[in-house]
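*Asks:* Sharing a model that was predicted from the sequence below.
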Amino acid sequence: MCSRYEAPSSQRLLEAFQVAPDEPTQTELWPTYVGPFLRAPSDEGVNHDARAYEALSGIFGLLPFWAKDTKLARRTYNARSETAAEKNSFRGAWKSSQHCIIPAVAIYEPDWRSGKAVPTRISRADGGLMSIAGLWDRWTGPAGEDVYSFSMLTINADDHPLMRNYHRPDDEKRMVVILPNGAINDWLRAPPEQSMEFMLQYPADRLVAEARPSKR
């Protein structure tokens, strides 16, 4: 499960996707922090000249309409793909195909093989941005404002050559769903009944891992 990641700068988002959020975002992300996410344009199907993606800023941790405050995001930053359709926090977004991608320069996971948690930075071997499959939602804040939020989808990684090395020894191994570049558009526009088809492990040989000290 991923609770810390590096988001790209607006400039790098523009270079990779030709869009970036209008609102400021943070680059060192923990649950409840604000980062960028991309979804299919809201005017798609009406405006044939619409951009391929719409970039928004949102809270890292999904906030469904019934959330009392943003503290819920501390528990909803990851969504188990196997149960997202049933879990109260995620089922609305899953059943409505509120798909998004969370762009990331790198994610961090704890390596417990030494007996202590060693923060490890994991990134794409080719230096490209990770496109993490996620769900987004819209929540109404105390002043009536729209607050966007997102969660990273995860799958089992017990047999993944790289990601099985992280988290506590007795815990189930999990990993976020990193989409190949060619699957991004299909994911953003997929209907609910096709969502599970995208829940696949990213190849280990396309990732690199490096132990890093925690900055927190």
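*Replies:* Received it, and whenever you're ready, just let me know what you need.
*Asks:* Could you use CA atoms for every contact and neighbour count after this?
*Replies:* Will do.
*Asks:* Can you identify each of the strands in this structure by residue range?
*Replies:* Counting by DSSP state E, one finds strands in the chain at the ranges 4-6, 28-29, 34-39, 54-60, 78-80, 99-104, 106-111, 118-124, 130-140, 146-156, 174-176, 207-211.
*Asks:* nearest to Phe198, of the ones you listed?
*Replies:* strand 130-140 (8.4 Å; CA to CA).
*Asks:* And the closest one, what does it pack against?
*Replies:* In this structure, strand 130-140 makes packing contacts with helix 91-95, strand 99-104, strand 146-156, judged by 3 or more CA pairs under 8 Å, 6 or more residues apart in numbering; DSSP states H and E.
*Asks:* Residues in contact with the shortest one: which ones?
*Replies:* Contacts made with helix 91-95 from outside it, assessed by CA atoms under 8 Å, 6 or more residues apart in numbering, are listed as 64, 84-85, 99, 135-137, 192.
*Asks:* A further structure is provided below for comparison with the first:
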Amino acid sequence: MCGRFSLKNSRDEVEAALGALIPDDFPPRYNIAPTQPILIVMPSETVRPVGSNRPDRAGHLVRWGFVPSWVKDPNARAPIFNIRSETAAEKNSFKAALSHRRVLVPASGFYEWRRNGSNRAQPYWIRPRHGGVIAFGALMETWSGADGSQIDTAGILTTGANEALSLIHHRMPVVVVPEDYARWMDCKHYLPREVADIMQPAPDDLFEAIPVSDLVNKVSNTSPDVQLPVSADLTATATRPKKAGKKTGADDDSGNGQLSMF
């Protein structure tokens, strides 16, 4: 699951990592939550001149929380911040986006909460072991109102956790590796079944999990302090949260451990 993440790398670092044109500078963000604006990368709508070195991918800001195009009132239901990759191709809400609007969400890492049978859940800051920018696989949808208004939205795809992170949670975001960026976003030439292999758990050695304080539980806490390490016991048996209801905004079986803290 991915209910919070961070993007603290610079614009230049994001541009270099994803080969995309990012139009504006942005400040480091340490505690990004659903319904907030997030940066996505998608194929550029501008035709690149022959011989040009200009990137053919561009960054855009959208709202984190996928809203299917057929929804009449986007405020009447919880936006979907996570989308279960295993069933996305089968669900009316997502299958068109999976076929036509696959995008990337650049990140410095994400947060996950581990339960051990008590009422308290221990948050972890999960980041690439060697630093740098990672990219989550995501789906984009533009909701259009009867009055002509539009809202660009996106949801992050999830998959089963790899063995290392399963000690914390049984789901994790889909991580797209650089060699698969082009294939993932090329919806003209690659059908959903031809990118299914991308939607797999990340290698066990990609991430390191750092226990942090419960400062991250509050959306209003946006300083670097939310990533300061604390001591925690990973030997205690983790418990799986109860299945989420429809109002949680997660289209998977990951429970609402994060949302209960918003």
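*Replies:* Alright, I've got the coordinates. Quantities reported herein were computed from a predicted structural model and do not represent experimental measurements.
*Asks:* picking up where we left off before, if you rank the contacts of helix 91-95 of structure 1 by neighbours, which is first?
*Replies:* By neighbour count, taken as other CA atoms under 10 Å, the most surrounded of the contacts of helix 91-95 of structure 1 turns out to be Leu135 (31 neighbours).
*Asks:* What's the match for that one in structure 2?
*Replies:* When structure 2 is aligned by TM-score structural alignment, Leu135 of structure 1 is paired with Leu139.
*Asks:* what's the nearest residue to its match if we skip its chain neighbours?
*Replies:* Excluding the flanking residues, the one nearest Leu139 of structure 2 by CA to CA, 6 or more residues apart in numbering is Arg102, at 4.9 Å.
*Asks:* In structure 1, what sits opposite the one you found in the alignment?
*Replies:* Taking TM-score structural alignment as the criterion, the aligned counterpart of Arg102 of structure 2 in structure 1 is His99.
*Asks:* before we move on, the earlier item: out of the helices and strands packed on strand 130-140 of structure 1, which one sits most buried?
*Replies:* strand 99-104 (a mean of 26; mean count of other CA atoms under 10 Å).
*Asks:* Mean per-residue distance, that strand versus structure 2.
*Replies:* Once the two models are superposed, strand 99-104 of structure 1 sits on average 0.6 Å from its counterpart in structure 2 (mean CA distance after the TM-score superposition for structure 1).
*Asks:* which ones are touching Phe66 of structure 2?
*Replies:* 79-81, 139-141, 153-155.
*Asks:* same thing but at 10 Å, please
*Replies:* 34-35, 74, 78-83, 93-94, 138-143, 151-156, 249-250 (CA atoms under 10 Å, 6 or more residues apart in numbering).
*Asks:* Same check on Asn162 of structure 2?
*Replies:* When contacts are counted by CA under 10 Å, 6+ apart, Asn162 of structure 2 is found next to 169-172, 200-206.
*Asks:* Give me the buried entries from these.
*Replies:* When neighbours are counted using 16 or more other CA atoms under 10 Å, the contacts of Asn162 of structure 2 contain these buried positions: 169-172, 200-202.
*Asks:* Can you tell me which of those residues lies closest to Gly160 of structure 2?
*Replies:* Closest to Gly160 of structure 2 out of the buried ones among the contacts of Asn162 of structure 2 is Arg171 (4.5 Å), distances taken as CA to CA.
*Asks:* still on that earlier bit, out of the strands of structure 1, which is closest to Ala20 of structure 1?
*Replies:* When the strands of structure 1 are compared for distance to Ala20 of structure 1 using CA to CA, the nearest one is strand 54-60, at 5.2 Å.
*Asks:* nearest residue to the residue most central in space within structure 2 other than its sequence neighbours?
*Replies:* Nearest to the mean C-alpha position of structure 2, counting by CA atoms, centre = their mean, stands Ile156 at 3.7 Å. Leaving out its chain neighbours, the residue that sits closest to Ile156 of structure 2 by CA to CA, 6+ apart is Ala138, at 4.4 Å.
*Asks:* just checking, the one you found touches His100?
*Replies:* No. The pair formed by Ala138 of structure 2 and His100 falls short of the contact definition of CA atoms under 10 Å, at 11.7 Å.
*Asks:* Quick check: neighbours shared by the two?
*Replies:* Common neighbours of Ala138 of structure 2 and His100, counting by CA under 10 Å, 6+ apart, are Met185.
*Asks:* if we can go back for a sec, I'd like the helices and strands packed on strand 130-140 of structure 1 as CSV, with distance to Glu44 of structure 1 appended.
*Replies:* Compiled in CSV, these are given as follows (distance: least, CA to CA, whole Å):
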stretch, distance to Glu44 of structure 1
helix 91-95, 19
strand 99-104, 14
strand 146-156, 19
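*Asks:* Tyr53 of structure 1 is nearest to which of those?
*Replies:* Proximity of these to Tyr53 of structure 1 was assessed by CA to CA; the nearest stretch is strand 99-104, lying at 9.7 Å.
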